[in-house]
Each structure stands twice: as C-alpha cells, then as structure tokens.
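# heads up, no residue letters with this:
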C-alpha cells in the first residue's frame, strides 16, 4: 500500500493540545509508528537534526529562558528533573562547633550555613570529586581529602565599637554602629586553602565564597561569639535541596490562539483585555479586507479588529472562553513539542551552563544504559 499523503496543515494540527472551557483534548502524542495507517513515524536521526531547534529568549547570569522545539515531553521532563536533582554542586555538609554563645542554636545555625549558595573557580569546582560517606560496606568511604572537601571557618566576636561612648552620648540605637559584628553575614565565612586546592582557588576572584555575601546568619551583642569550622562537599539535589543548582527549573508549552471569526469594535477591546498585555493587538480593517467577500469584514472598513500579536506572553487563563460573545470565534491550545524552559540559577553555575550540564548527564546515563544492555545481551 502506498504511503498516505498528509497535508502540512493536518500535521501541524496534530501537534496542538486543545484547551477548552472545561476540558483539555488531544493530549497524547501520536507521532509513533503504526498510529496512523500508511504513515511512517519511525524516529530518524537526520530528521531530528533538521527539525530540532533551540531558541534563547532571555540570557542573564542567574536567569535564562529558552525554547526546545521538536522533542518529546519525556525528554524535556528528563532535562527538568536533572536540572533540579542531579547536577552536583558544592555546599556545607559538616559543621564543627567550637564555640557558639549567640542566641541562635547550633542546629539552626548549621542549617542556615548549609543553605548558603557557594561559588568559586568553575574549573576548580569541576575538579572537585564527590565525597563518599562511610557505610557498612565501605567503612572508610573516600576519606577527607583536598580533592573532595573544602574547609571554611567562621570566627567572629561581638565587641563595642571604638567610638561607642561617643555614639552612646548621641543616643545612637543602631547596633551595627554601636558594635562590631552585631550582625553576622555570609561574607564573614573564611575559605581555608588545603593541599592542591591553591591551583584552582587562589586569589580573591577564584576562591570559594558565598554567592550572596549579605545573607544574614545571626545577630550578636557584646560578649557573644561564634567559632565554627565547616566542611563543604559536592552532592546532588536528590540527596538534599541545598545541593540543587537551581532556585527553580520549569517549562511550559507554547500557547496558541486562533481567531476563527472576526472580532470587531468594542468586542475586540474586551477580547484584548481577556489576555495579558501584548498578546492581542487592535488593528483597523483595511479597504481590501472590507471588499473581500466571505472575509467577515464586509462593510467594516476602518473599524478595530482583534489580531494575535504574541502568544509567548499568554498564560492560557481561558478568560475569553467565559464570555458568550466570543463563543465559536476563538480556539486556544498549546504546541505539544514546543517547550519554553525557565531556569533560575542559585549562582554556582551560570544559568545557560546548567542546561549544558544536564545534557552531559543525560548523555552519560544513555551511555551507561547502552553498556548495561550490551553486557546483558552478550
């Protein structure tokens, strides 16, 4: 039997998830072999190379947005999960408290320290290996070494300012002026170079330090002090959220809006208000449109009509479907294979580097699976 000929319009329609007033339709993927009789839907590498696209919409050090076009939802979700839980980062894991007379309990302060995002020389962070905790099978683990553990110290004491008496006479009530180290910040953490780490982390620009130096850790008054030593190790978000390299990593499908019948005049203005600003625009009906028979614009030359400007800004609220005057005039949907990713980095990696890291990890997973399958079938 000869292969079925399918128009491009039909192929494009298959990719749209229908968004109705109370239901969502056409949610399942259909581009699989045998789904449509007489059509070949087997996966082809060359076809994937020609159709897959990556578009960047926003690129900032801590925040980026980009689109992956032409992939399956399972692959897009794999990238999202890897971004959240499987890219290793450095964080404080062990806290040794030598002295803590502040009002913040040891456990609470240790927890706050663990959540501080750390950064440093990217090459050095990749050089660091993951620390293996001792287990029953491996009582020693990997042991504390310069290649898997970064040491930091926090040693601060609150004392009166040099001009305390003068400030006191002026009735100054700001403790940050009256005392030294009245507030303990993340910038008070001190990095201690160990062994071969000076190759990567020497100098102010390359050393391990907090991404945000003004994170408040504790407040103290004269006579109180904090003396701690911390061991930082690499881990993944699946073990603890503090190791996650992203504040959030999410995606959404590109919305589609199809105006099937003309929306004119005051209805057009109301229709535009149903969407976020910039999604729907108002244009005048041209003379040629007004003369064209069957266009729906006959006799409406110069009137305002609703047109779709930018669906990227749409949030698919379905507000327009709640008004009876728009019934049968608009169709909402989402493009099934167009994923808009939004990634917010915590600072250890640049936002765009995170996606490349997730690609590398997925590639390693695939290679591991291929090796296991080859051994199984051998």
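That came through fine. Computed from a prediction, not measured in an experiment: that's the story for all the values here. Numbers count the residues shown, from 1 in each chain.
# for the rest of this, base every contact and every neighbour count on C-alpha atoms.
Fine.
# and the nearest residue in space to residue 167 that is not next to it in sequence, how close does it get to residue 186?
Using CA to CA, 6 or more residues apart in numbering and skipping residues adjacent in sequence, the residue nearest residue 167 is residue 178, 6.8 Å away. To residue 186, residue 178 is 20 Å away according to CA to CA, to the nearest Å.
# does the residue nearest to residue 167 touch residue 158 like I think?
No - Residue 178 is beyond contact range of residue 158, at 10.3 Å (criterion: CA atoms under 8 Å).
# the helices in this protein, which residues?
Secondary structure of the chain (DSSP state H): helices at 8-14, 45-51, 73-85, 106-114, 122-127, 164-169, 175-178, 198-201, 265-273, 287-291, 351-377.
# need the ones you listed in JSON lines (columns: mean neighbour count and distance to residue 60).
Output for the helices of the chain, formatted as JSON lines (neighbours: other CA atoms under 10 Å; distance: least, CA to CA, whole Å):
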{"stretch": "helix 8-14", "mean neighbour count": "11", "distance to residue 60": "33"}
{"stretch": "helix 45-51", "mean neighbour count": "9", "distance to residue 60": "27"}
{"stretch": "helix 73-85", "mean neighbour count": "18", "distance to residue 60": "17"}
{"stretch": "helix 106-114", "mean neighbour count": "17", "distance to residue 60": "26"}
{"stretch": "helix 122-127", "mean neighbour count": "15", "distance to residue 60": "17"}
{"stretch": "helix 164-169", "mean neighbour count": "12", "distance to residue 60": "43"}
{"stretch": "helix 175-178", "mean neighbour count": "17", "distance to residue 60": "34"}
{"stretch": "helix 198-201", "mean neighbour count": "16", "distance to residue 60": "25"}
{"stretch": "helix 265-273", "mean neighbour count": "18", "distance to residue 60": "31"}
{"stretch": "helix 287-291", "mean neighbour count": "15", "distance to residue 60": "43"}
{"stretch": "helix 351-377", "mean neighbour count": "14", "distance to residue 60": "7"}
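# next one for the comparison:
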C-alpha cells in the first residue's frame, strides 16, 4: 500500500492534512519514479530516488550489503610467523583486506573442489626484517602481498598457471593497510587463498562498508499568516515553524507569533504523514518557511 496526501483547498495556506490508501499500480509508479546520481567517486556513490516506498529502498540497501558477490581471503596457510602477533590475529586482519576483481570472471568454489584459476586467487606474503638496529620495526602493509603466478606451493592445492589478463585485473584495493610490525630478524611467510562469496555468508565478503538512506524534508510556504493564526488549533499538531529567511523583516513578526505556547519548543518535529509504512519507523519532517514577501498582514 502506498500513502497519498491531499492538499488543503483553501488558497491561504498550503498544507497536507488528509490521507487515504490506494493499491500499488505500475503506471503510477513509472510516472512518479525518478533516479538521479548526485555524486559518484571511486569508493562512494550517492543516489537520489523519488517516488518509491521506503520498504523497497531498504530492501535494495540490504541486497547491496548481503547479496553482492566479492572476494576475500578464506584460507591462510602460515609457514613462519615470528612476530609478536598470534597466527589467528594476523589471519583475521588479512581476511578483511579488500580485493579488487570482477566477480563475473571467477566461479564459486565448491566445498569438495580443488582450487584452480577459475575459483581461487593465490597471494604470497614473504618478508623479513634485516635491520641491525634493534629499535627499528619494519611495517608490513597490504602492498607487500604479491599474487602467485603459478598458483599454490602447497600439495593438493592450486597448481594452475594464472594468465596475464587475470593478474592485471586482480589487485588489492588499498595498498596502505597495516598488517603487522616486525622487529629485526623476525619473519613472515604465508600463503593466502581468496574465493568468491556473499555478505550473508560472512561479513568479509561484503563489498561495501555501509549503505544508508534518509528522507528529504517536505517544505511548504505559508501564504497568509493571519489565516494560520486563526486556525492554529487545527494545524498546531502538524507544524514545525522555522524562523527565518529574512531576519530584519521578520523580527517583529517572530516576536508576535513565536511566543505562542504551542511553539515554545521550536525543535519539536511532528509527523504529518503518521508513518504508514509497516516496515519503517522513520518519520518525515515538515518545515514551514515564513517569507515576508508572501505575507498578507
């Protein structure tokens, strides 16, 4: 069900007061639906969607978070770790490193299937601190991870040759992520296997950090302030007055009008739409701007 609002017939004030329900219709949806990209960068996109129910928007948000495929390190084989961090701590840090790869170019790895160039990405981390200064700690970043051209070095694992196309299109998204610090003579040697998965399987497979949506404010302009003052008892529950656009011209008006007991708390926001969606508790905000040019005193 979609909620529609009727506009008050009186010409002195524009405010939505009555509500009724109407079944969903594809023609009405196509006529009122609008989608616009406001901002798009390498790691962020901001959309403006008009004419759609909040339940559908929330469904899209949840789909983006949990049902968009991406790659993450699933199996980490540690051969040498002489750092202060335990193996499980390093494994957890490595699992959250984002991998940039086209999910369409790889397949899902089955439970009892060996890794190959079509379902597994193999990385190698091999580094040592050769410094003679005992106080020097070498920082290990995500840029130190190198893709293994010939697959895994572990028996019964991936031994397939990776093509140049696959190598050039598989990268670590952020190269400055700190993994660990090692002191002189300490070593890190491990092999990492990345597979494709969904966010509902594990949070490490979620391709985005957050997805959220919010409402725009509904703005109405008062044409006749005297009419509003006479009918204050009718609209007092549904109005949130915001003073002001032109402070010099509306200062006297504000002192006469805003002293009313009904508007002592100017930050109180009333919900004129009464939140009719069953799956959403987000309230809409109604703001009435008083403009001196439109006032009839």
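Structure received. No experiment lies behind these values; they were computed from the predicted model shown.
# follow-up on the earlier one: in JSON lines: the helices of structure 1, plus distance to residue 243 of structure 1.
What follows is the helices of structure 1, written out as JSON lines (distance: least, CA to CA, whole Å):
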{"stretch": "helix 8-14", "distance to residue 243 of structure 1": "40"}
{"stretch": "helix 45-51", "distance to residue 243 of structure 1": "34"}
{"stretch": "helix 73-85", "distance to residue 243 of structure 1": "8"}
{"stretch": "helix 106-114", "distance to residue 243 of structure 1": "9"}
{"stretch": "helix 122-127", "distance to residue 243 of structure 1": "13"}
{"stretch": "helix 164-169", "distance to residue 243 of structure 1": "42"}
{"stretch": "helix 175-178", "distance to residue 243 of structure 1": "32"}
{"stretch": "helix 198-201", "distance to residue 243 of structure 1": "20"}
{"stretch": "helix 265-273", "distance to residue 243 of structure 1": "42"}
{"stretch": "helix 287-291", "distance to residue 243 of structure 1": "59"}
{"stretch": "helix 351-377", "distance to residue 243 of structure 1": "13"}
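# which of those helices sits closest to residue 307 of structure 1?
Residue 307 of structure 1 sits nearest to helix 265-273 of all the helices of structure 1, at 8.7 Å, using CA to CA.
# neighbours of the alignment partner in structure 2 of residue 56 of structure 1, how many?
By TM-score structural alignment, residue 56 of structure 1 lines up with residue 37 in structure 2. Applying other CA atoms under 10 Å, we find 10 other residues in the vicinity of residue 37 of structure 2.
# quick one, what contacts the closest residue in space to residue 37 of structure 2 that isn't next to it in sequence?
Counting by CA to CA, 6+ apart, residue 47 is the residue found nearest to residue 37 of structure 2 once chain neighbours are left out, at 4.6 Å. By CA atoms under 8 Å, 6 or more residues apart in numbering, the contact set of residue 47 of structure 2 is 35, 36, 37, 38, 39.
# how close does the residue mapped onto residue 47 of structure 2 from structure 1 sit to residue 233 of structure 1?
Matched across to structure 1, residue 47 of structure 2 falls on residue 66, judged by TM-score structural alignment. Applying CA to CA, the value for residue 66 of structure 1 to residue 233 of structure 1 is 31 Å.
# before we move on, what about residue 177 of structure 1?
36 Å.
# what do you get for residue 322 of structure 1?
53 Å.
# who has more neighbours out of those two?
Per other CA under 10 Å, whichever of residue 322 of structure 1 and residue 233 has more neighbours is residue 233, with 24 against 11.
# residues contacting the corresponding residue of structure 2 for that one?
Here residue 233 of structure 1 is matched to residue 195 in structure 2, going by TM-score structural alignment. By CA under 8 Å, 6+ apart, the residues touching residue 195 of structure 2 are 71, 72, 73, 74, 108, 109, 119, 120, 121.
# 7 Å instead?
71, 72, 73, 74, 109, 119, 120, 121 (CA atoms under 7 Å, 6 or more residues apart in numbering).
# residue 120 of structure 2 now?
Here residue 120 of structure 2 is in contact with 193, 194, 195 (criterion: CA under 7 Å, 6+ apart).
# which residue in structure 1 lines up with it?
For residue 120 of structure 2, the residue aligned by TM-score structural alignment is residue 149.
# what about the strands in the stretch 151-297 of structure 2?
Secondary structure of the stretch 151-297 of structure 2 (DSSP state E, counting those that start in this stretch): strands at 171-172, 178-182, 187-197, 218-221, 241-242, 286-289.
# now render these as a markdown table, adding distance to residue 59 of structure 2.
Below are the strands of the stretch 151-297 of structure 2 laid out as a markdown table (distance: least, CA to CA, whole Å):
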| stretch | distance to residue 59 of structure 2 |
| --- | --- |
| strand 171-172 | 29 |
| strand 178-182 | 34 |
| strand 187-197 | 20 |
| strand 218-221 | 23 |
| strand 241-242 | 33 |
| strand 286-289 | 25 |
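# nearest to residue 85 of structure 2, of the ones you listed?
strand 178-182 (7.6 Å).
# and that closest one, how far from structure 1 on average?
Compared with structure 1 after fitting, strand 178-182 of structure 2 has a mean deviation of 0.8 Å; criterion: mean CA distance after the TM-score superposition for structure 1.
# which part of structure 1 lines up with that strand?
Against structure 1, strand 178-182 of structure 2 falls on residues 216-220 (TM-score structural alignment).
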